[in-house]
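1. Sequence and predicted structure are below.
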Amino acid sequence: MRIGLLGTGPWARLTHGPALREHPETELVGVWGRRPEAAGELAGRLDTRAYEDPEALFADCEAVAFALPPDVQAPLAARAAAAGCHLLLDKPVATSVPAARELAAAVTSAGVASVVFFTLRFAPETAAWVAAQSGTEGWVTGRADWYSPVFGGSDSAYAASPWRRERGALWDVGPHALSLLLPPLGEVAAVTAARGPGDMVHVALRHASGASSTMTLTHSVPPQASSVTAELRGSAGITTLPERGEGGPVRPLMRALDALLAAARKGERHPCDIHFGVRVTEILATAERALASGATTPAASA
């Protein structure tokens, strides 16, 4: 599959670029970025060409992969879908519910395949855990806690990311937490949220099944306090998210590419498609409103 890359930041350089170049069933056609000089530099590293116009890249591709801030991604992805390109999207698909829904409508109208890259859903160890728990009945509660040191003194390449600084961990790692909790616990009916120190937020979810869950999300802890954990409790006992394997996010992204290829060839929706991405945006937007109001807010759906 001929595929293009949109984005030139650390995520594009460290994850998307290597995965797109190394995948045996994709041909990296080129790179587009908002800064032409950065696009040229990354294209040189990846042994491909830089495009000055995203529409020209869409015209030369069967699919495109996004490593852009969410509210830059959404309108560009809608244009790519209209051009007939299958979409490998990053999470969150947007931080605005209307923008997310407009993208979903464009995907549906064009009939293209879409996969949203929720890293833990494509890492083999954690993906297998989610699948096993989703097939188990009787869960009554769960939690997903993401304590990240990106703003807390680490040397993370993402510490300078303007959109992460603006929107915080709720929007950056909240999608990952929801991607773990929603499959086994089901649809969210209501959301409560409270702020902690820094960008920390605590979110409580009531699921339509009657189960409840919580998320603690932050980029503001010191490195020695960082961890990523999740667990479920119910009639089957207690189960805990396993550790991810070594190798970073490149291997999971290659598996997301596998999923996009399969969805495009078979014409079947993937569980982590644009519609799941929209629901994640809706829930996070509801949490943001709850933080502003200090009250429990019904979780609106499409």
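-> Structure received.
2. From now on I want contacts and neighbour counts done on CA atoms only, so please keep to that.
-> Fine.
3. tell me what the host helix or strand of Trp171 is packed against?
-> Assessed by DSSP states H and E, Trp171 sits inside helix 162-172. Under the contact criterion of 3 or more C-alpha pairs under 8 Å, 6 or more residues apart in numbering; DSSP states H and E, helix 162-172 touches strand 212-218.
4. The strand it packs on versus helix 162-172: what angle between them?
-> Relative orientation of strand 212-218 versus helix 162-172 (axes from the mean of the first three to the mean of the last three C-alpha atoms, to 10 degrees): 160 degrees.
5. buried stuff in stretch 220-240?
-> Neighbour counts over stretch 220-240 (16 or more other C-alpha atoms under 10 Å) mark Ser220, Val221, Pro223, Ser226, Ala230, Glu231, Leu232, Arg233 as buried.
6. Contact partners for the fourth one?
-> Put plainly, it is Ser226. Counting by C-alpha atoms under 8 Å, 6 or more residues apart in numbering, Ser226 touches Trp146, Tyr147, Ser148, Pro149.
7. quick one: which of those sit in strands?
-> Mapping these onto strands (DSSP state E) picks out Trp146, Tyr147.
8. which one among the contacts of Ser226 gets closest to Gly210?
-> Of all the contacts of Ser226, Gly210 sits closest to Trp146, with 23.9 Å by C-alpha to C-alpha.
9. quick one: that closest one from Leu178, how far?
-> For Trp146, the distance to Leu178 (C-alpha to C-alpha, to the nearest Å) stands at 11 Å.
10. again with Arg13
-> In terms of C-alpha to C-alpha, Arg13 sits 26 Å off from Leu178.
11. Who has more neighbours out of those two?
-> Leu178 (21 against 17; other C-alpha atoms under 10 Å).
12. Helix or strand for the more buried one, just tell me which one.
-> In this assignment (DSSP H and E), Leu178 forms part of helix 174-185.
13. what's the helix or strand just after that helix in contact with?
-> The helix or strand immediately downstream of helix 174-185 is strand 188-195, counting by DSSP H and E. With contact meaning C-alpha under 8 Å, 6+ apart, strand 188-195 is reached by 182, 201-208, 283, 286-288, 290-291, 294-299.
14. Centre of the chain to strand 188-195, how far?
-> Distance of strand 188-195 from its chain centroid, counting by C-alpha atoms, centre = their mean, to the nearest Å, is 20 Å.
15. Please compare the first structure with the one that follows:
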Amino acid sequence: MPPTADNPPAWHHAPVRVGLVGAGPWARAMHARTLAEGPETTLAAVWARRPEAAAEVAAPYGAPIAATFEALLDSCEAVAFAVPPSVQAQLAVRAARAGRALLLEKPLALTLDAARAVADTVAETGVVSQLVLTKRYHPTTRAFLARAAGTDVLGARSCYLHGAFLEGEFATSWRLEHGALFDLGPHLLDLLDAAVAPIVSVRATGDSRRWIELTCEHDNGAVSQASLSGAVRVPRAQTRVELFGSTGTLVYDTASIDHAECWPVLRREFASAVRTGTGTGIDAAHGLRIQRLLDNALRRR
């Protein structure tokens, strides 16, 4: 059977050895499993501030525990981060200077200066970087963006709503402190920026820890709205984007998609980027662009 989108060609390179930083719920639920399943990657080692937590993440896959961050760097050729943004920003700079490729979470950092330091270091060292903007790796998202490219959009509205901040293991300290703008905002800003036109300014109203509204102005004159909350009790997380224009309406809704379909695509594209040195464009530079929009929203309240 010839290779197709549903039947990709066999992996012809040696698996990329990826070290994982972090041992929280996202490291367990996504990063460790995705990296260990291969065939494009192997989980080379796990390092976390608490060795016992790192051991819990690594054990199901038989991966070793790194005693220090430096030991992790010595064991791998790429580093995946599943830690709070402030920690990621510091360690990613060190990893890039050591010549390691980076699989980065959003947002890059908690401040624009820290995000700029990551992106600048990646540019200076020439290492491959890729951002885990989950939805970008799903076929439904890519089909929506392809259709949006041929649509004359006058305005858009969108939402990303869930209740994970109310309770449970994802109600982590940085999420509770900085709220939906930093946790959910990058996803919607990225989708609106790609689907409508580049965003030139963002204005925010509300409380990021409860409910926040973003008004975005795009360089084609369109205006979009984004509603964000991680503190509403809904049956399941809701992500929806509606584009309106002279030719009709285009809707993107994640209610029926399986996010597990994103992970093999993410893994394959990251490994390919590392082996070929050719990135996907969803990289640290793009992460810095999203960070500038977050900073713009904070300043224009």
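-> Received the coordinates, thanks. Bear in mind the structure is a predicted one, so any value in this text is a computation, not a measurement.
16. Quantitatively, what TM-score do the chains reach?
-> Here the TM-score for the pair of chains, by TM-score structural alignment, normalised by the length of structure 2, is 0.89; 286 aligned residues with a C-alpha RMSD of 1.8 Å.
17. if I look at the nearest residue to Val93 of structure 2 once chain neighbours are set aside, how far off is Ala89 of structure 2?
-> Leaving out its chain neighbours, the residue that sits closest to Val93 of structure 2 by C-alpha to C-alpha, 6 or more residues apart in numbering is Val118, at 5.4 Å. To Ala89 of structure 2, Val118 of structure 2 is 6 Å away according to C-alpha to C-alpha.
18. what residues do the two have in common as contacts?
-> Counting by C-alpha under 8 Å, 6+ apart, the residues touching both Val118 of structure 2 and Ala89 are Leu108.
19. Tell me the residues of structure 1 aligned with stretch 175-186 of structure 2.
-> Under TM-score structural alignment, the match for stretch 175-186 of structure 2 in structure 1 covers residues 164-175.
20. Oh, that last question was meant for stretch 264-281 of structure 2, not what I typed.
-> Alignment of stretch 264-281 of structure 2 against structure 1: residues 254-271, by TM-score structural alignment.
21. okay, now Tyr158 of structure 1: neighbour count?
-> If you count neighbours by other C-alpha under 10 Å, Tyr158 of structure 1 ends up with 15.
22. Could I get the full set of helices for the stretch 1-150 of structure 2?
-> For the stretch 1-150 of structure 2, the helices defined by DSSP state H, counting those that start in this stretch cover 25-26, 32-37, 51-58, 69-75, 85-97, 112-125, 139-148.
23. Can you say which of those is nearest to Phe170 of structure 2?
-> Of the helices of the stretch 1-150 of structure 2, nearest to Phe170 of structure 2 by C-alpha to C-alpha is helix 25-26, at 6.8 Å.
24. which residues touch the closest one?
-> Ala82, Glu169, Phe170.
25. roughly how far out does it sit from the chain middle?
-> Distance of helix 25-26 of structure 2 from the chain centroid (C-alpha atoms, centre = their mean) equals 13 Å.
26. Likewise for stretch 208-223 of structure 1?
-> Distance, centroid of stretch 208-223 of structure 1 to centroid of chain: 16 Å (C-alpha atoms, centre = their mean).
27. looking at structure 2, where would I find the counterpart of it?
-> Here stretch 208-223 of structure 1 aligns to structure 2 at residues 219-234, judged by TM-score structural alignment.
28. what does that stretch rub up against?
-> Against stretch 219-234 of structure 2 from outside (C-alpha under 8 Å, 6+ apart): 153-166, 179-181, 184-185, 188-189, 192, 196-200, 208-218.
29. cool, and stretch 65-76 of structure 2?
-> Contact partners of stretch 65-76 of structure 2, identified using C-alpha under 8 Å, 6+ apart, comprise 17-19, 44-47, 51, 54-55, 58, 79, 95, 98, 100.
30. Can you say which two of those residues are spatially most distant?
-> Longest span within those, C-alpha to C-alpha: Ala55 and Ala98, 24.5 Å.
31. Just tell me the aligned range of stretch 107-119 of structure 1 in structure 2.
-> Counting by TM-score structural alignment, stretch 107-119 of structure 1 falls onto residues 122-134 of structure 2.
32. End to end on that stretch, go ahead and measure it.
-> 21 Å.
33. Could you do stretch 142-161 of structure 2 as well?
-> Stretch 142-161 of structure 2 has an end-to-end distance of 21 Å (criterion: C-alpha to C-alpha).
34. Could I get the buried residue list for it?
-> Judged by neighbour count using 16+ other C-alpha under 10 Å, the buried positions of stretch 142-161 of structure 2 are 144-145, 148, 151-161.
35. mind listing the helices for the stretch 151-300 of structure 1?
-> For the stretch 151-300 of structure 1, applying DSSP H, counting those that start in this stretch gives helices covering 162-172, 174-185, 250-266, 274-293.
36. For the match of stretch 208-223 of structure 1, buried residues please.
-> Ala222, Val223, Ser224, Gln225, Ala226, Ser227, Leu228, Ser229, Gly230, Ala231, Val232.
37. Buried ones in the match of stretch 175-186 of structure 2, by neighbour count?
-> Neighbour counts over stretch 164-175 of structure 1 (16+ other C-alpha under 10 Å) mark Arg164, Arg165, Gly168, Ala169, Leu170, Trp171, Asp172, Val173, Gly174, Pro175 as buried.
38. List the contacts of that stretch.
-> Stretch 164-175 of structure 1 has contacts (C-alpha under 8 Å, 6+ apart) with 91-92, 95, 118, 146, 158-159, 199-201, 215, 217-219, 280-281, 284.
39. Then stretch 158-172 of structure 2?
-> Residues outside stretch 158-172 of structure 2 that contact it (C-alpha under 8 Å, 6+ apart) are 25, 175-176, 184, 188, 224-234, 236-242.
40. can we see that at 7 Å?
-> With contacts defined as C-alpha atoms under 7 Å, 6 or more residues apart in numbering, stretch 158-172 of structure 2 is touched by 25, 176, 184, 225-234, 236-242.
41. before we move on, what about stretch 83-96 of structure 2?
-> 21-22, 73, 81, 107-110, 114-115, 118, 121-122, 125, 127, 174.
42. who wins for most neighbours among those residues?
-> Counting neighbours by other C-alpha under 10 Å, the top entry in the contacts of stretch 83-96 of structure 2 is Leu108, with 31 neighbours.
43. mind listing what that residue touches?
-> Taking C-alpha under 7 Å, 6+ apart as the criterion, Leu108 of structure 2 is in contact with Pro85, Ala89, Ala115, Gly287.
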